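Trainee: pasting the sequence and the predicted coordinates here, then a few questions.
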Amino acid sequence: MTKRQQRMAAIGALVVGLGLAATLGFTAIRKNMMYFYTPSDVAAQAPSADATIRLGGLVVAGSVRRGEGLRVAFTVADCESEVPVHYEGILPDLFREGQGIVATGRVGTDGVFTAQEVLAKHDEEYMPPELAEKLTDENGKHSCAEFKRVVQS
């Protein structure tokens, strides 16, 4: 082989190697990517049954039902739509009706979200931007008073 042919072979091998590395990297990123959905997003177009997503919203008052062991069923809403959620595990200390949560899991073909993890927000002011936009009125205040926890004095 001449020097020119050796250089061309080396450049070809480099291009093939970079293409393979990019393909493997993008595949790994795509498999590990989780999208954030609100109940309205799920109602409008449910993600595929094999897609792991994050579902965020407020726990509807009166919807928490405890089952055997660590099984819990509740409903998450965003003022427009509701999604039933099933979870088996220990809930966070801050979990309660009217509280904002983000749950990781999958939507079944029956429309029930099966959560693998449930996180409760710890700050009254913070919530994901997509959810905050759905829950605020024209004055910038939360418009879903029926989902908020009522504090008795």
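Mentor: That came through, no problem.
Trainee: every contact and neighbour count from this point should use C-alpha atoms.
Mentor: Will do.
Trainee: contacting residues for the residue nearest the centre of the chain?
Mentor: By CA atoms, centre = their mean, the mean C-alpha position of the chain lies nearest to R54, the distance being 0.8 Å. Going by CA atoms under 8 Å, 6 or more residues apart in numbering, R54 touches M34, Y35, F36, Y37, V102, A103, T104, G105.
Trainee: in a markdown table: those, plus secondary structure, distance to G89 and neighbour count.
Mentor: Output for the contacts of R54, formatted as a markdown table (DSSP: H, G, I helix; E, B strand; the rest coil; distance: CA to CA, whole Å; neighbours: other CA atoms under 10 Å):
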| residue | secondary structure | distance to G89 | neighbour count |
| --- | --- | --- | --- |
| M34 | coil | 21 | 14 |
| Y35 | strand | 22 | 12 |
| F36 | strand | 21 | 16 |
| Y37 | strand | 22 | 20 |
| V102 | strand | 15 | 23 |
| A103 | strand | 12 | 23 |
| T104 | strand | 13 | 19 |
| G105 | strand | 13 | 22 |
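Trainee: next up, a second structure to put side by side with the first:
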Amino acid sequence: MKSLKKQRRIQIIALAAVALTVSTVLIGYAMRDGINFFRAPSQIMAEPPGPNEVFRIGGLVAEGSLVRGEGASIRFEVTDGGASVPVVFTGVLPDLFEENQGMVGTGQYINGVFEASEILAKHDETYMPSEVVDALKEQGVYQDPET
């Protein structure tokens, strides 16, 4: 009788492990399109992503690169001090978007141009996403606004 209880306990533990594994795989599969990885311009130039990969790019809007096209089309370059990536965006830019300011964009890198579907700008005088700060520090470009 004791071996029957032990066998039942082992079956329950094995079933729970299988259920946990299956649920983890299903959650990962469901989130595969919802996860956007961050890349700095230097990383994109070193290893260009595939045209179907959606990711985030961040850095500073390069001075003198902002060009407004026909309609709501905007072209500019984003830089981290080491490299620049051309960006094209169709839509309304955030109010705080301007040259020499931090930005993060979501989109795809197609034929050497980042086609943004969403643009985010800093929300106050000192804010910059931590990923952008880290990338700028690696390039030796970042200056702490509090100093």
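Mentor: Looks like it came in fine. The shown structure was predicted, so the numbers you read here are calculated from the model rather than taken from an experiment.
Trainee: just give the TM-score of the two.
Mentor: With the length set by TM-score structural alignment, normalised by the length of structure 2, the two chains reach a TM-score of 0.79; 140 aligned residues with a CA RMSD of 2.8 Å.
Trainee: picking up where we left off before, filter the contacts of R54 of structure 1 by whether they're kept in structure 2.
Mentor: Contacts conserved in structure 2 for these, counting by both residues aligned by TM-score structural alignment, their matches' CA atoms under 8 Å: M34, Y35, F36, Y37, V102, A103, T104, G105.
Trainee: quick one: the strands in structure 2?
Mentor: For structure 2, applying DSSP state E gives strands covering 37-39, 54-61, 67-68, 73-79, 84-90, 102-110, 113-121.
Trainee: residue range for stretch 54-62 of structure 1 in structure 2?
Mentor: Under TM-score structural alignment, the match for stretch 54-62 of structure 1 in structure 2 covers residues 56-64.
Trainee: would you mind listing the buried residues in the matching stretch?
Mentor: R56, I57, G58, G59, L60, V61, A62 (16 or more other CA atoms under 10 Å).
Trainee: right, and out of those, which lies closest to K5 of structure 2?
Mentor: R56 (53.1 Å; CA to CA).
Trainee: quick check: that closest one vs V25 of structure 2, distance?
Mentor: Using CA to CA, to the nearest Å, R56 of structure 2 is found at 24 Å from V25 of structure 2.
Trainee: looking at the strands of structure 2, which is closest to A19 of structure 2?
Mentor: strand 37-39 (28.4 Å).
Trainee: give the other helices and strands that that closest one contacts.
Mentor: The contact analysis (3 or more CA pairs under 8 Å, 6 or more residues apart in numbering; DSSP states H and E) places strand 37-39 of structure 2 against strand 54-61.
Trainee: regarding structure 1, what is its longest helix?
Mentor: helix 3-32 (DSSP state H).
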